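*Asks:* Sequence plus the predicted model coming up.
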Amino acid sequence: MSQGWVDIHCHLVPGIDDGAKDQNDTLAMARLAVAEGTETVICTPHQLGAFRHNRGDQIRRRVQAVQELLNAHRIPLVVMPGADVRIEDDMPQLLASGEVLTLGDLRRHVLLELPHELYMPLEPVLDALRAQHLVGILSHPERNRGIMRTPEIIEPLVEAGCLMQVTCGSLAGSFGPQCQQIAERFVSRGLVHFLATDGHGPKSRRPLFGQAVQRSTELVGEAATMKMCRDNPCLVAEGRDVAAGPIAVAAPRRGWRFWKRAS
């Protein structure tokens, strides 16, 4: 198993979506990630929604080109193909055909993106994925406006087997106090299976774990933090099962000032 971070959500591929603009951005982002201890990145360009033009084989070729670029510059980072998939009606069929990518292209986990403005019931989506022996990972629920209004809807989803990925920047406060509060609440209750950077560039929304790791460790201890940043992401990168349901978390440090707000 990896000893460093495994980032399952990062927009590292240049010129394909709203992430890295060019190879220079990709190289700068990769160097930042490696300097922090990241060993593996699953590249997740947007698919469907406004990025329906991003095709599966195109993403596979571009991720291979990124790996060759990193190797040429002696940057010790492994990259794998994947996608940040907007939930649409034909998503199950496109997953079945391979046109829409699973994480690592391993036919096990799908990174699901809701429309940012609203929440839609995920149970039918999860059932459709289950029929293909796929598992859904909901990306950044703490940043969805519908969930921000009713965060209590997350716990039943986790109990039903949906996995959750919170953005490192949310936990560090980069998206504002409300996102941070909800991220802290989810982490504190063991409802988060992955922390990932959702990195988009070398200057803004950088692919960094550090502050989130510190905050998570304050909230729930080192073991749970390692599970979210390393162990569970590594299982995804290997195409192996991640335990469903809430994860075990430690009590917060005595006197930690954000605990009451997050509980």
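*Replies:* Happy to help now that I have it.
*Asks:* Going by C-alpha atoms from here, please, whenever you check contacts or count neighbours.
*Replies:* OK.
*Asks:* any chance you could map the strands in the stretch 51-200 of the chain?
*Replies:* 78-81, 84-86, 109-113, 135-139, 163-167, 194-196 (DSSP state E, counting those that start in this stretch).
*Asks:* For the third one, name the packing helices and strands.
*Replies:* Applying 3 or more C-alpha pairs under 8 Å, 6 or more residues apart in numbering; DSSP states H and E, one finds that strand 109-113 contacts strand 84-86, strand 135-139.
*Asks:* Below is structure B, check it against A:
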Amino acid sequence: MVDIHSHILPMVDDGARSWEVAIEMVKIAERDGTTHMVATPHANYEYKYDRESHTKLLAELQGKVGDGIKLILGCDFHFSFDNIEDAVAHPTRYAIGDTRYMLIELSDFSIAPQMPNMIYSLTSKGLVPILTHPERNPILQNKPEKVREWAEMGVLVQVTASAFVGKWGRGVQKLAHWYAEQGLLHVIASDAHSLNHRNPVLSEARKIIAKTYGEDLARAVSETNPMAIVTNQHLPEM
């Protein structure tokens, strides 16, 4: 499996609080069957994103955990006007590894009416936005159909794996399934922040998706699609 969203870099944001926690998070993912893991430190008003220093830190983490799992740098990119302006000026700064794919995280408090224009500003630069955890966004919980409009513009959808397991409550779990049922689920990811509640486990959700919707979808959202993302390939038709 491939996990494109995790906060495993130690002491850079609200994820791993120490080297010990960071190393154990990676080891948990590896034992769970994850072969590639993207570290996605936040870029928002609270946490500064420094691609150069994060790259060095990730290399150090890779050295500490060994070669059993491949670590790649990405970003949990807050979808603000200032961030978008910088991403347009530097299209590779926030992307996953050397790819054209990048995660985007929307505010819990407002979604700009200019959202289509904001999406276009990225796609016109060749970037492919991946919307993170819409099932957990308070605004989109009431307007999930908005996501369909953006998907038609080329935005991919990432749902939190643990949402399918019910760790965020029944409402969020129901929405996770809604995205799968509507054909709007492209990839699952852990969004791991810790060793416990928000841990880097994908296999439980994969089993639920396989049982509910079939092995083809389970494989696509946990293996084929995220692998295409980290290797900068087009996603196969689902």
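*Replies:* Yep, it's here. Note that the structure is predicted; figures quoted are calculated from it, not measured.
*Asks:* Would you mind reporting the TM-score between them?
*Replies:* TM-score of the superposed chains, computed with TM-score structural alignment, normalised by the length of structure 2, equals 0.93; 236 aligned residues with a C-alpha RMSD of 1.6 Å.
*Asks:* quick one: which of the helices and strands packed on strand 109-113 of structure 1 is nearest Gly19 of structure 1?
*Replies:* In terms of C-alpha to C-alpha, the element of these nearest to Gly19 of structure 1 is strand 84-86, at 11.6 Å.
*Asks:* The closest one corresponds to what range in structure 2?
*Replies:* With TM-score structural alignment applied, strand 84-86 of structure 1 matches the range 76-78 in structure 2.
*Asks:* can you check stretch 8-23 of structure 1 too?
*Replies:* Using TM-score structural alignment, stretch 8-23 of structure 1 pairs with 4-19 in structure 2.
*Asks:* What separation do you get for the aligned partner of Gly146 of structure 1 in structure 2 and Leu184 of structure 2?
*Replies:* Aligned by TM-score structural alignment, Gly146 of structure 1 pairs with Ile139 of structure 2. Taking C-alpha to C-alpha, to the nearest Å as the criterion, Ile139 of structure 2 is separated from Leu184 of structure 2 by 17 Å.
*Asks:* Looking at the two now, which is surrounded by more residues?
*Replies:* Legend: neighbour count by other C-alpha atoms under 10 Å for Ile139 of structure 2 and Leu184, higher for Leu184 (21 against 17).
*Asks:* residue contacts, the residue nearest to that one when sequence neighbours are not counted?
*Replies:* The spatial neighbour of Leu184 of structure 2 that comes closest, neighbours along the chain excluded (C-alpha to C-alpha, 6 or more residues apart in numbering), is Val157 at 6.4 Å. Contact analysis of Val157 of structure 2 by C-alpha atoms under 8 Å, 6 or more residues apart in numbering lists Ile130, Leu131, Thr132, His133, Pro134, Ala151, Leu184, Leu185, His186, Val187.
*Asks:* In TSV, list the strands of the stretch 51-200 of structure 1 along with distance to His9 of structure 1.
*Replies:* Converted to TSV, the strands of the stretch 51-200 of structure 1 look like this (distance: least, C-alpha to C-alpha, whole Å):
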stretch	distance to His9 of structure 1
strand 78-81	10
strand 84-86	7
strand 109-113	8
strand 135-139	8
strand 163-167	9
strand 194-196	6
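*Asks:* about what we covered before: the nearest residue to the match of Gly146 of structure 1 once chain neighbours are set aside - how many residues pack around it?
*Replies:* Distances taken as C-alpha to C-alpha, 6+ apart place Asp108 nearest to Ile139 of structure 2, at 6.5 Å, with adjacent residues excluded. By the measure other C-alpha under 10 Å, the count of residues near Asp108 of structure 2 is 12.
*Asks:* Pull the contacting residues for Asp108 of structure 2.
*Replies:* Asn137, Pro138, Ile139.
*Asks:* what do we get in structure 1 for it?
*Replies:* Asp108 of structure 2 maps onto His116 in structure 1, by TM-score structural alignment.
*Asks:* and what of Ile209 of structure 2?
*Replies:* Aligned partner of Ile209 of structure 2 by TM-score structural alignment: Ser216.
*Asks:* same thing with Ser190 of structure 2?
*Replies:* Matched by TM-score structural alignment, Ser190 of structure 2 corresponds to Thr197 in structure 1.
*Asks:* Would you enumerate the residues in contact with that match?
*Replies:* Going by C-alpha under 8 Å, 6+ apart, Thr197 of structure 1 touches Asp7, His9, Cys10, Thr167, Cys168, Gly169, Arg205, Arg206, Pro207, Leu208, Phe209.
*Asks:* before we move on, what about His197 of structure 2?
*Replies:* Contacts of His197 of structure 2 (C-alpha under 8 Å, 6+ apart): Lys167.
*Asks:* Good, we can wrap up now.
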